[in-house]
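The sequence and its predicted three-dimensional model are supplied below.
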Amino acid sequence: MNQNPRADVKAFFDPETWTFTYVVFSGKGSPCVVIDSVLNYDPKSGRTSTRSADEVITFIQAEQLQLSWILETHAHADHLTAAPYFQKILGGKIVIGNHITNVQNVFKGIFNLDEQFSIDGSQFDYLLKEDESLAFGNLSLKALYVPGHTPACMAYEIGDALFVGDTLFMPDVGTARCDFPGGSAQTLYRSIQKILSYPDETKLYMCHDYPPTDRPVAYYTTVGEEKKSNIHVHAGISEDDFIQMRNKRDATLDMPNLILPSIQINIRAGHLPEPEANGNSYLKIPLNML
């Protein structure tokens, strides 16, 4: 684990998308990072709002924090990122793993995006490689490549914690789906084992929680609890068992409600498509795709 000073973690929950956004810092007035922000989106009207982002921004301003990095664990399929809004208000650089180029390449074809859409990741300010570190104040983060849910997923190690994106969920929820383009149950299993090789006391911060009972929403657990109790991948579950379970389960799942707008926005680092002649931006909806 990184030998960081103690990091403060503030979690914000967006109930519409079951998403957690994190601010990580080291006391009042320190540099900070934001992980997995949310831009609210109404699919009925096509309108966005900054309600969830503004709650985070209010906290950052109240604590007099300086935003260094705006991090994405992956190109989310269930919510839009608010990264450009954070950057406009607070500064900072927008960061994602360098394998985002693979995701851009796939979805440029799926959405038949025009030639001006670049697939080199240049929409983002910085592309992180595996094991690369970024500093913010007296803290630093290390990038951990954990593909499987998507081919570009990153977890972020900060101090005694990992921010795992969609790779793992709370023990009673299990693991992420692998049926998006470039996903792989085998790859996800191996990425999870990488995470579970950390010390048992390591905190794991979730990107989502979907409580299967009436328990309260929870945003972190530990490596030890996942190894003991995760319903999909606890200790003793073999790779073959996991692959069989994950593929069977994925075949029954509906697509996320916001996948079509989310992917088109998130592969652009949260920027809207260029406005057309009438000043409006538009997204595409593929029909009866072959």
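Great, that's in hand.

alpha carbons only for contacts and neighbour counts from here, please
Will do.

so what's the nearest residue to G97 once chain neighbours are set aside up against?
In this structure, G97 finds its nearest non-sequential neighbour in L128, 4.6 Å apart by CA to CA, 6 or more residues apart in numbering. L128 makes contact with V95, I96, G97, N98, A143 under the criterion CA atoms under 8 Å, 6 or more residues apart in numbering.

which residues touch the third one?
Looking back up the chat, that one is G97. Residues in contact with G97 (CA under 8 Å, 6+ apart) are E72, T73, H74, L127, L128, K129, E130, A143, Y145, A152, C153, M154.

then this one, side by side with the first:
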Amino acid sequence: MDDVTIERAAALVKATCAGKARRPVIRSFFDEPTFTASHVVYDPETREAAIIDSVLDYDPASGRTSSASAQAILDFVKSESLEIVWQLETHAHADHLSAAPWLQEKLGGKLAIGSGILEVQDVFGKIFNAGTRFARDGSQFDRLFTDGDSFRIGGIDAIAVHVPGHTPADMAFVIGDAAFIGDTLFMPDFGTARADFPGGDAHRLYRSIRRLLSLPDETRLFLCHDYKAPGRDVYAWETTVGAQRASNIHVHDGVTEDAFVTMRTRRDATLTLPNLIMPSVQINMRGGKLPEPEENGTRYIKIPLDTL
């Protein structure tokens, strides 16, 4: 079956690499406590920009939030005189709280995620017993992208690519010659994302990865996380399709779907849940907005016992 979305994305990458379309400028910010890479991508001529996968600091011991990580992004945006037009989330993260609402309040931009968030809201709304006040229709976001949707950042074309498997809502964003791929892939020496969360599926993850790896080899890939593979001393979050196809330890060219699923399933069975999954999913399924205060004026995070 023809994949029109990937064909369009590949054409965009090729046009950008050939100098026929404007190349985005990207500045990344790494939050070491959550091992998360956030990205600011912008058109150098119009100065329009998007912020992708921002982080709100959270101390699980005290339950306190802070905005130091997001402030670094805000300071950069101001210093470069950028106009934020998008606050993009690749998925509802399970390892950090999103700072998108905080940044949106100060910088603007439409908050967007993949339309698969409706499935995430339904599943985790039940797990957290969120009640009828929690809307499960994606209305917490300004736009829900579906596969193949187009948008722009200044004069730079962008295409949303649905890449489920890690979660049902995972979306990659191909912007010029760069693809922001969330948790589908890590650096080639570290492999791929897990697929054992509710709604995750290793078969779907493999197929999503192969879609991404059918983009031109020169496509720049920007990741959401890095954990420093054994023998590597520095964090890294940028690679290419060519590098992933040649040497990703889990899914390089020649690895079959059955082999990948067997590996991924066995590996996932050994993994513990992310430290911040309880607050992260509970808040991120709400578009990063904190729970409403209760009668005493305090906000609370629920911890379902013996469930996950």
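In hand now; what should we look at? These figures come from a predicted structure and were not determined experimentally.

returning to what we had before: so which of the contacts of L128 of structure 1 wins on neighbours?
G97 (27 neighbours; other CA atoms under 10 Å).

Quick one: map that residue onto structure 2.
Matched by TM-score structural alignment, G97 of structure 1 corresponds to G114 in structure 2.

go on, C32 of structure 1?
By TM-score structural alignment, C32 of structure 1 lines up with A49.

How about C178 of structure 1?
Match for C178 of structure 1 (TM-score structural alignment): A195.

Over to that match. Which of the three states is it?
coil (DSSP: H, G, I helix; E, B strand; the rest coil).

Which residue, other than its chain neighbours, is closest to it?
H166 (4.5 Å).

Next one: that neighbour from F35 of structure 2, what distance?
Here the distance between H166 of structure 2 and F35 of structure 2 works out to 17 Å (CA to CA, to the nearest Å).

Over to G254 of structure 2?
For G254 of structure 2, the distance to F35 of structure 2 - CA to CA - is 29 Å.

between the two, who's got more neighbours?
When G254 of structure 2 and F35 are compared for neighbours, F35 comes out ahead with 16 against 9, by other CA under 10 Å.

Now for that one: which residues touch it?
Contacts for F35 of structure 2 (CA under 8 Å, 6+ apart) come out as H225, D226, Y227.

With neighbour count added, can I get those residues in CSV?
Shown next, in CSV, are those (neighbours: other CA atoms under 10 Å):
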residue, neighbour count
H225, 25
D226, 23
Y227, 17
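
Save those residues as TSV, and put in secondary structure too.
Below are the contacts of F35 of structure 2 laid out as TSV (three-state DSSP):
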residue	secondary structure
H225	strand
D226	coil
Y227	coil
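
List the residues that contact S208 of structure 2.
Contact partners of S208 of structure 2, counting by CA under 8 Å, 6+ apart, are H162, V163, P164, G165, T184.

Kindly state which residue of structure 1 is aligned to it.
Checking TM-score structural alignment: S208 of structure 2 goes with S191.

before we move on, what about A72 of structure 2?
Alignment of A72 of structure 2 against structure 1 is given by TM-score structural alignment, with E55 as its counterpart.
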